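S.K.: Next comes the sequence, and after it the predicted model I'd like to discuss.
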Amino acid sequence: MINDNYNIDIDSIEIKDVIDVNLLQRFQDNFAESLNIASVTVDKNGKPVTTPSSYTSFCMDFVHSTTLGDSRCAECHRKGGEEATRIGRPYIYTCHAGLIDFAAPILINGKQIGTILGGQVLTKEPEHSKYIQIAKAINVNETGFVESVKKIKILTEKNVSSAAEVLFIVANALSKIGYEELNLKRISKSLEIEVQNKNLLLQQSKEYNKLKTQLFSTISHELKTPINIIYSSLQLFENLQKGNSLKNTFKAFSKYSKIMKQNCYRLIRVIDNLIDMNKIEIGFFNMYLKNDDIIKIIEDITLSIVEYANLKNINVVFDTEIEEKITAFDAEKIERIMLNLLSNAIKFTNHGGKINVTVYDKDNYILISVKDTGTGIPQDMLEKIFNTFTQVDNSLRRQAEGSGIGLSLVKSLVEMHKGEITAKSQLGIGSEFLIKLPINLVENESNSDTHKTNHLNYNVENTKIEFSDIYFG
């Protein structure tokens, strides 16, 4: 327990006091390299605390080459962080040198201690006259300045917004890490005179460091790996186009476009999961409940994945004790829950296995069972698998990819329906996930004109996204 007599002045806290800067640098480098977007982390005054990643020649060779330009950048960084803190979301803005940047604040107990910045891009072709005036203002060579701006990457506003959202999620994670680190510092001060709590502190520090390392490792892997695959495929196309026949190029495109698309789905999945988990944690994740037949929804979702199971010769069986049960639920969230459990079942079930989806009627609630004949889960992991970023066995990553976010998100979505989810498993025999979903009706249903109704025309893209980290041999 933290002793209030050992409070730390948050106004004096710096990023390096609560976050490992080397670990932060590693993630920042991976983020910048993967998305080909410049990035840097600054303190609350706009001064860098990390080495800039993937900075453009425009900024390094011109803007930052003068004291005036450098000081104006620091001022932009400071104001960007303050505005992002004020509005509580990523802040996208045009810097003093005319490029698009975005800021995500790092907060401790609501106090800003720094900002993660990304950008140095444009969303439209640059107007040369504008940059001539900027060059004059910061006293740099006008010709070189205009030539360098021509090389700036041009993105769509949607892509800029997506990159800003990823950075905002990371900033939120860093804020939590910083908060926990601050608490550990308070505990450490207290334990200087409370020797009897020393073992507890060491254990908490060990678990915290493990979580912190796993967080950055998971995010970096899940973002970087698909991007590398897509980039490699594009390089292959470029090589094929040089002196190769049109027929061979089309043949290669048919093969590698599927690989690129699947890895795009992987990126969409991990980013969507991170954003949704973040929304749930801060209370901004909405439910759209409607009274409908839950049995039909579960059956339709189950049948929609049969073609994926057939690729591994896995038999999927749906059974129910009751043909119809009207209750209030969000169909899109139920689809997310079921697709995640079914994708896991296929992922960890060998060729020729079996998956049973069964619905049991318990009067005031239904019990949904998703049971497989897969590899199983160790008993000591059954309680941990619903924790964020937890995976059963990291050594299985090459066989079954994943961020470890899915089951944590499933648990949150089930609980938002006032339900419960548990797991039973035996190594080498299989696993069973049980969802207890209470029967409730709502008087005022969600607006079906604004949101999806429960009569979902199941989106094939949703299934592809959820199954994107499964590779069929």
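M.R.: That came in fine, so what should we check first?
S.K.: make it CA atoms for all contacts and neighbour counts henceforth
M.R.: Fine.
S.K.: Please point out which parts of whatever helix or strand residue 145 lives in sit buried.
M.R.: In the assignment (DSSP states H and E), residue 145 maps to helix 142-149. Neighbour-count burial for helix 142-149, counted by 16 or more other C-alpha atoms under 10 Å, picks out 142, 145, 146, 148, 149.
S.K.: try stretch 211-229
M.R.: 211-212, 215-220, 222-224, 226-227, 229.
S.K.: Would you confirm that residue 373 contacts residue 426?
M.R.: No - using C-alpha atoms under 8 Å, residue 373 is not in contact with residue 426, being 9.6 Å away.
S.K.: Between the two, which is the more surrounded one?
M.R.: Ranked by neighbour count (other C-alpha atoms under 10 Å), residue 373 and residue 426 place residue 373 first, with 24 against 15.
S.K.: Can you show me the helices along the stretch 251-400 of the chain?
M.R.: Ranges of helices within the stretch 251-400 of the chain are 294-304, 306-310, 331-347, based on DSSP state H, counting those that start in this stretch.
S.K.: okay, the angle between the last one and helix 294-304?
M.R.: What separates the directions of helix 331-347 and helix 294-304 is an angle of 40 degrees, with axes from the mean of the first three to the mean of the last three C-alpha atoms, to 10 degrees.
S.K.: What helices and strands are in contact with the helix holding residue 145?
M.R.: If contacts are counted by 3 or more C-alpha pairs under 8 Å, 6 or more residues apart in numbering; DSSP states H and E, helix 142-149 sits against helix 128-138.
S.K.: Mind giving me the packing neighbours of the helix it packs on?
M.R.: Counting by 3+ C-alpha pairs under 8 Å, 6+ apart, helix 128-138 packs on helix 142-149.
S.K.: and the angle from the helix it packs on to helix 128-138?
M.R.: Using the same axes, to 10 degrees: helix 142-149 against helix 128-138 is 120 degrees.
S.K.: Which SSE is immediately downstream of helix 142-149?
M.R.: helix 157-191.
S.K.: And the helix or strand just after that next one, how far out from the chain middle?
M.R.: Following helix 157-191 in sequence order, the next helix or strand is helix 198-241 (DSSP H and E). Using C-alpha atoms, centre = their mean, to the nearest Å, the mean C-alpha position of helix 198-241 is found 11 Å from that of the whole chain.
S.K.: swap in stretch 247-267?
M.R.: 24 Å.
S.K.: next one: stretch 402-416
M.R.: With C-alpha atoms, centre = their mean, you get 13 Å for stretch 402-416.
S.K.: another structure for you, compare them:
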Amino acid sequence: MKGRTFINFYGYASKFRILLVILCLIPALAQSNTNSEQNIIINKTNQEVPNSTKKSLSKITLAQVFNIELKNFLSQKTNYILLLLIIALCLTTSLAVKTFQSKKKLKKLVDIKTKELQKALDKAQQSNKLKSEFLAQMSHEIRTPIFVILGNIAILKGILEENSKSKNKELFDSIELASKRIIRTIELILNMSEMQIGTYKPTLKKIDLDKDVLSKLVDEHKQMAASKNLELIYNCMTENTIITGDEYSLTQIFANLIDNGIKYTKKGKVEISIKSNEQNEIIVEVSDTGIGMSKEFLSHLFEPFVQEERGYSRTYEGNGLGLALVKKYCELNNANIEVESEKGIGSTFRVILKNL
């Protein structure tokens, strides 16, 4: 019997059945004579009543017995405390069991979801690795014939240089610039693939950041800056410029920053400065008076393949890999990079390196 029927028949809800039976038995054990008399009444009643009503009558009698015992039990005030303790114990036990079961179910669900997420992550990482390996392989295949083309163009240019007209010279220059642009793009893809796959192994050594890296890069970019009538300024404001780092990746960091400074500046200057701070760190700043960037774009600046101007109608060429690589190379050399920029005013990139 369940629900309202059980309550109407017995006088209490089924979920308290065990508790109330316990309460009934406590005084019953102390009053054995009373229980004996009640058992005789039950037995006699069972003999006189027809078989069809024995079961119902037995239940009614038990309910009556329970009511008597409960009244006797509650007649003593101290038993109220015992009753409350038993109820509290039962409720606490029930709550503890439910909490344990809920935690067990939750843990099982979390374990299942964690395994599913791990499988999805592994699959995504594997897919990304395959993509990077594919790009690296294709870049190698493209770069090799481009180098051959560049070499042959240089030979033809030398042969025809004496008798060539200015129009032919411009044609060769145009081919050379386009080829270098392709090589530049391929190198960026290769470098990014190496960083993503984890195949690039840095060679850490003592490097003079002034003589080994920055001075050379400034000399290499002088012609590029002069072709746009830009000032290229280099200031070394510290004597100690020795750091421990990977020379190739450090060169790539500042080559990208200087190249971008010149590319995105129409007039004015690009200034490179090296100095140290109170924490004995070396700070290299690359500043320009170029187009600058919006504050909204700065949070996406170091993401791969991201540019503020997009589409085929964009003003400046590029693939959005340069600064993403700069960020990864800074991490490789235990360096931090900061940027300040204002649209239409210019940008300043600040690389902070440990002076070891």
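M.R.: Looks like it came in fine. Every value quoted in this text rests on a predicted model; they were computed, and no experiment measured them.
S.K.: What does the TM-score come to for these two?
M.R.: Once superposed, the chains reach a TM-score of 0.55 (TM-score structural alignment, normalised by the length of structure 2), with 227 aligned residues with a C-alpha RMSD of 3.9 Å.
S.K.: quick one on the thing from earlier: please convert the buried residues of stretch 211-229 of structure 1 to CSV, extending it with distance to residue 345 of structure 1.
M.R.: Shown next, in CSV, are the buried residues of stretch 211-229 of structure 1 (distance: C-alpha to C-alpha, whole Å):
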residue, distance to residue 345 of structure 1
211, 26
212, 28
215, 24
216, 27
217, 25
218, 21
219, 23
220, 25
222, 20
223, 24
224, 26
226, 22
227, 26
229, 25
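S.K.: Which member of those residues is positioned nearest residue 92 of structure 1?
M.R.: residue 223 (21.5 Å; C-alpha to C-alpha).
S.K.: Let me know whether the closest one touches residue 265 as I believe.
M.R.: No - Residue 223 of structure 1 is beyond contact range of residue 265, at 11.3 Å (criterion: C-alpha under 8 Å).
S.K.: Confirm residue 434 of structure 1 sits in a strand?
M.R.: Yes - using DSSP: H, G, I helix; E, B strand; the rest coil, the assignment for residue 434 of structure 1 is a strand.
S.K.: What count of nearby residues applies to it?
M.R.: Neighbours of residue 434 of structure 1 (other C-alpha under 10 Å): 18.
S.K.: Please name the residues that touch it.
M.R.: Residue 434 of structure 1 sits next to 367, 368, 369, 370, 421, 422, 423 when contact means C-alpha atoms under 8 Å, 6 or more residues apart in numbering.
S.K.: Ok, residue 234 of structure 2 next?
M.R.: Neighbours of residue 234 of structure 2 in contact, by C-alpha under 8 Å, 6+ apart: 215, 218, 271, 272, 273.
S.K.: rewinding a little: distance to residue 324 of structure 1 for the buried residues of helix 142-149 of structure 1 - can I get that in CSV?
M.R.: CSV is the format used below for the buried residues of helix 142-149 of structure 1 (distance: C-alpha to C-alpha, whole Å):
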residue, distance to residue 324 of structure 1
142, 73
145, 69
146, 68
148, 65
149, 63
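S.K.: Now flag whichever of the residues you listed is closest to residue 431 of structure 1.
M.R.: Nearest member of the buried residues of helix 142-149 of structure 1 to residue 431 of structure 1, counting by C-alpha to C-alpha, is residue 149, at 56.4 Å.
S.K.: circling back to that earlier point, right, so the helices of the stretch 251-400 of structure 1: which one is the most enclosed?
M.R.: The highest average neighbour count among those, using mean count of other C-alpha atoms under 10 Å, belongs to helix 331-347 at a mean of 21.
S.K.: That one: how far from the chain's middle?
M.R.: 18 Å.
S.K.: same thing with stretch 267-282 of structure 2?
M.R.: 32 Å.
S.K.: repeat for stretch 336-351 of structure 1
M.R.: On C-alpha atoms, centre = their mean, the centre of stretch 336-351 of structure 1 falls 20 Å from the chain's centre.
S.K.: repeat for stretch 145-153 of structure 2
M.R.: That offset, for stretch 145-153 of structure 2, works out to 43 Å (C-alpha atoms, centre = their mean).
S.K.: need the longest strand for structure 1.
M.R.: Secondary structure of structure 1 per DSSP state E: the longest strand is strand 111-121.
S.K.: Going by neighbour count, list what's buried in that one.
M.R.: 112, 113, 114, 115, 116, 117, 118, 119, 120, 121.
S.K.: What is the aligned counterpart of residue 425 of structure 1 in structure 2?
M.R.: Using TM-score structural alignment, the partner of residue 425 of structure 1 in structure 2 is residue 341.
S.K.: Would you mind getting the average deviation of the helix or strand harbouring its match from structure 1?
M.R.: Taking DSSP H and E as the definition, one finds residue 341 of structure 2 inside strand 336-342. Taken over the aligned residues, the distance from strand 336-342 of structure 2 to structure 1 averages 0.8 Å (mean C-alpha distance after the TM-score superposition for structure 1).
S.K.: Tell me which other helices or strands that strand touches.
M.R.: helix 322-332, strand 346-354.
S.K.: which stretches of the stretch 1-150 of structure 2 form helices?
M.R.: 3-10, 17-30, 32-48, 51-74, 78-160.
S.K.: Throw those into TSV and include distance to residue 189 of structure 2, thanks.
M.R.: Formatted as TSV, the helices of the stretch 1-150 of structure 2 follow (distance: least, C-alpha to C-alpha, whole Å):
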stretch	distance to residue 189 of structure 2
helix 3-10	73
helix 17-30	74
helix 32-48	93
helix 51-74	86
helix 78-160	7
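S.K.: which one of the ones you listed lies closest to residue 316 of structure 2?
M.R.: Across the helices of the stretch 1-150 of structure 2, closest to residue 316 of structure 2 is helix 78-160 (C-alpha to C-alpha), at 22.7 Å.
S.K.: does residue 333 of structure 1 really touch residue 415, like I thought?
M.R.: No - with contact defined as C-alpha under 8 Å, residue 333 of structure 1 and residue 415 do not form a contacting pair (11.2 Å).
S.K.: roughly how far apart are the most far-flung residue of structure 2 relative to its centre and residue 59 of structure 2?
M.R.: What lies farthest from the middle of structure 2 is residue 48; by C-alpha atoms, centre = their mean that is 80.7 Å. Separation of residue 48 of structure 2 from residue 59 of structure 2 (C-alpha to C-alpha, to the nearest Å): 16 Å.
S.K.: related to what we said a few turns ago, run the angle between the strand holding residue 341 of structure 2 and strand 346-354 for me.
M.R.: 170 degrees.
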